[in-house]
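**Student:** Mind folding the following:
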Amino acid sequence: MLTVEFFSGDPLNDLYVVLLNEEGKEIDSTISLNKGEAQFNNLQPNETYTVKVGNPNNFTTGMYLTEKKFMYTSSTQSILVQTYAVNHNKGFGVPVILQNPELPNGCEITTLTAVLNYYGAETSKLEMDQNYLPKQSFEYKMKKKYGPNPNQAYGGEPSNLETGTYVFAEPIVKAANNFITERKLDLHAKNSSGSTIKEITNYIRQGIPVIIWVTLDLSPPKVKGGWIMEETGEYHQMYQNLHTMVLLSVGNTTVEVMDPRKGLITLDKGAFFNSYEALGEQAVVVY
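**Tutor:** Purely as a prediction, here's the structure:
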């Protein structure tokens, strides 16, 4: 059995690999060594097995990185397992996707597209925007502006520089899961808002990039204007500098991100997480 990084195909060593029989009972376990190889003996021909791959602590939380079912035959020489663990010597393979010029106000759907591409899903930011992002137009009634709750839908159009706004985590999760379901992918998007720095760092260590809501320059959030949310009648103050980035690595003093405006950049860790907290700790993961 060969364990490799999903996006790049690089072999991965030091992963915990568990073998289960058709009833789900663990029958063997090992560590991937020597260019990602994990060896199991005494498998029975024409029997169905399942392998689970991850770090040892994954199995205590139930969030192992990869699960693959296969049937062993006498002609089976090896099984290739593409796992979402990361070759830390090379860093994440999240592609750089820039929101401009097509989506000047579409950082959220652009970062989601980059994460889906990282897992091998073929899609584009425009397809995700046009077919999957929940959106709602603004309306004016008695000279008052009405629009959606950003926790439910995007207000306006990401392609419109003047009137496009933003969306929070839950609609991005919905867009991702609708896409995943339609394409029948073995993935799941999760709203991880409220996660602590430790929890976010743990995602990164497991090879799971995290979409994080921050401000454009990590300065304090700025609000101006807004609209009445139709569902509740409450007034939503509009953020002027809201942004999303894909978090790729967390160091002692810095973080590496894929910024859909600038590409791969390094930022101050403290300022980054302060901005995350100031915007309500919005985060999304896909795995």
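**Student:** For the rest of this, base every contact and every neighbour count on C-alpha atoms.
**Tutor:** Will do.
**Student:** Can you name the helix or strand that Ile228 falls in?
**Tutor:** With elements taken from DSSP states H and E, the one containing Ile228 is strand 223-229.
**Student:** Check Val81 too.
**Tutor:** Assessed by DSSP H and E, Val81 sits inside strand 80-83.
**Student:** buried stuff in that strand?
**Tutor:** Neighbour-count burial for strand 80-83 flags Val81, Gln82, Thr83 (criterion: 16 or more other CA atoms under 10 Å).
**Student:** Pull up the gap between the residue lying closest to Ile197 once chain neighbours are set aside and Tyr239, please.
**Tutor:** Counting by CA to CA, 6 or more residues apart in numbering, Phe273 is the residue found nearest to Ile197 once chain neighbours are left out, at 7.5 Å. As for Phe273, its distance to Tyr239 is 18 Å (criterion: CA to CA, to the nearest Å).
**Student:** Could you also give me the structure for this second sequence? I'd like to compare it with the first:
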Amino acid sequence: MNSNTMIVLSLITLFFLLYLLVRKKLNTIAKSIYLFTIFAMVAVSFLLINRNDFPQIVYAKEVATQNTRKALLSVKEETDLLKESVLLDAPILNQLPELPRGCEVTSLAMLLQYADVDVDKLTLAEEIKKDSTPYVRENGTIYYGNPNDGFIGDMYSLSGPGLGVYHKPIAALAEQYLPGSIVDFTGSDFEEIKTHLSSNHPVWVITNSTFKKLPDSAFRTWHTPSGTIEITYSEHSVLITGYDEEYIYFNDPLTGEKNKKAPITDFEESWVQMGSQAITISS
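**Tutor:** Predicted structure coming up:
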């Protein structure tokens, strides 16, 4: 409401009060003039209010329409990004024989080499953060490290206890080689993996060695300095290189197989079960 409207409304109030004070002394004609004046001022106020509010209403509607159009375009663009099928040519590396438990750093080496970073699996094995918490078993309860904090156990041999490492230490190490270009989208849905693949970016993930959902019996409880976690000795890491309607494709560091395939539904379930851990590179 602008100043002109305020002035007119103030005058209406003043005229109405004066009318109430002197109406007994006014004749019929004077009363009619008074009432007509008040009515005219009300009409003017209405016009002034609508004149100022109408453009704002129109503007608000235009903004809402534009935002809706932008949202629809965003959805369309995201949908258009997803290709029907993808198969990337990422380098294949075998974790064996040097790194029997080194699937995570070997898959990371494949991702970094795809981005033209000159680094090998053994270098990454040395540099990855370690959790040195000792393995202790007391009355059936296992006390050990947390793969979210660093690599657990011996990466170079299967003779002693060990497991692997999860996405946080891997992403931190990758960031040292490609600062500002590492995308850790752990916790996202599976479609996000397809989006990155459609942009020609392979994806590092944590899954299991069967590439399908495991039964509850495959998991063990560990008590770690960071809290209690559920782990499986079937934990595995691969580099996803593509997909189509039926299959997901990946480089498997354990077998050294390039663009190995697994049913996409099974693979998704195994990935979700392991915490939907995923890392890639940005453009």
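**Student:** Would you pull the TM-score for this pair?
**Tutor:** Comparison of the two superposed chains (TM-score structural alignment, normalised by the length of the second structure) gives a TM-score of 0.63, and 198 aligned residues with a CA RMSD of 2.8 Å.
**Student:** ok, back up a step: give the burial count for the alignment partner in the second structure of the residue nearest to Ile197 of the first structure, as a bare number.
**Tutor:** When the second structure is aligned by TM-score structural alignment, Phe273 of the first structure is paired with Glu268. Using other CA atoms under 10 Å, Glu268 of the second structure has 21 neighbouring residues.
**Student:** Can you show me the helices along the first structure?
**Tutor:** For the first structure, applying DSSP state H gives helices covering 58-61, 107-118, 125-131, 169-183, 197-205, 269-278.
**Student:** between those, which one is nearest to Gly93 of the first structure?
**Tutor:** helix 107-118 (6.3 Å; CA to CA).
**Student:** Just the buried residues of the closest one, please?
**Tutor:** Cys107, Glu108, Ile109, Thr110, Thr111, Leu112, Thr113, Ala114, Val115, Leu116, Asn117, Tyr118.
**Student:** so what secondary structure elements neighbour the helix or strand containing Leu72 of the second structure?
**Tutor:** Assigned by DSSP H and E, Leu72 of the second structure belongs to helix 28-81. Contacting helix 28-81 of the second structure under the criterion 3 or more CA pairs under 8 Å, 6 or more residues apart in numbering; DSSP states H and E are the following elements: helix 3-22, helix 190-198.
**Student:** These: which one's closest to Ser181 of the second structure?
**Tutor:** Using CA to CA, those put helix 190-198 closest to Ser181 of the second structure, at 13.1 Å.
**Student:** check the fit of the closest one onto the first structure and give the mean distance.
**Tutor:** For helix 190-198 of the second structure, the mean distance to aligned residues of the first structure following superposition is 1.0 Å (mean CA distance after the TM-score superposition for the first structure).
**Student:** quick one: that helix aligns where in the first structure?
**Tutor:** The alignment of helix 190-198 of the second structure onto the first structure (TM-score structural alignment) spans residues 197-205.
**Student:** Same check on stretch 232-242 of the second structure?
**Tutor:** The alignment of stretch 232-242 of the second structure onto the first structure (TM-score structural alignment) covers residues 239-249.
**Student:** Buried residues of the matching stretch, list them for me.
**Tutor:** Using 16+ other CA under 10 Å as the test for burial, stretch 239-249 of the first structure gives Tyr239, Gln240, Leu242, His243, Thr244, Met245, Val246, Leu247, Leu248, Ser249.
**Student:** Count the neighbours of the nearest residue to Thr253 of the first structure once chain neighbours are set aside for me.
**Tutor:** Spatial nearest neighbour of Thr253 of the first structure, excluding adjacent residues (CA to CA, 6+ apart): Lys269 at 5.2 Å. For Lys269 of the first structure, the neighbour count with other CA under 10 Å is 16.
**Student:** list the contacts for Lys269 of the first structure?
**Tutor:** For Lys269 of the first structure, the contacting residues are Val250, Gly251, Asn252, Thr253, Thr254, Val255, by CA atoms under 8 Å, 6 or more residues apart in numbering.
**Student:** Closest one of these to Thr163 of the first structure?
**Tutor:** The closest of the contacts of Lys269 of the first structure to Thr163 of the first structure turns out to be Val255 (CA to CA; 31.5 Å).
**Student:** Tell me how many other residues surround the closest one.
**Tutor:** Val255 of the first structure, neighbours per other CA under 10 Å, totals 19.
**Student:** so it touches Gly270, yeah?
**Tutor:** No - look at Val255 of the first structure against Gly270 with CA atoms under 8 Å: they stay out of range, at 9.0 Å.
**Student:** mind checking the longest strand of the second structure?
**Tutor:** In the second structure, with assignment by DSSP state E, the single longest strand is strand 235-243.
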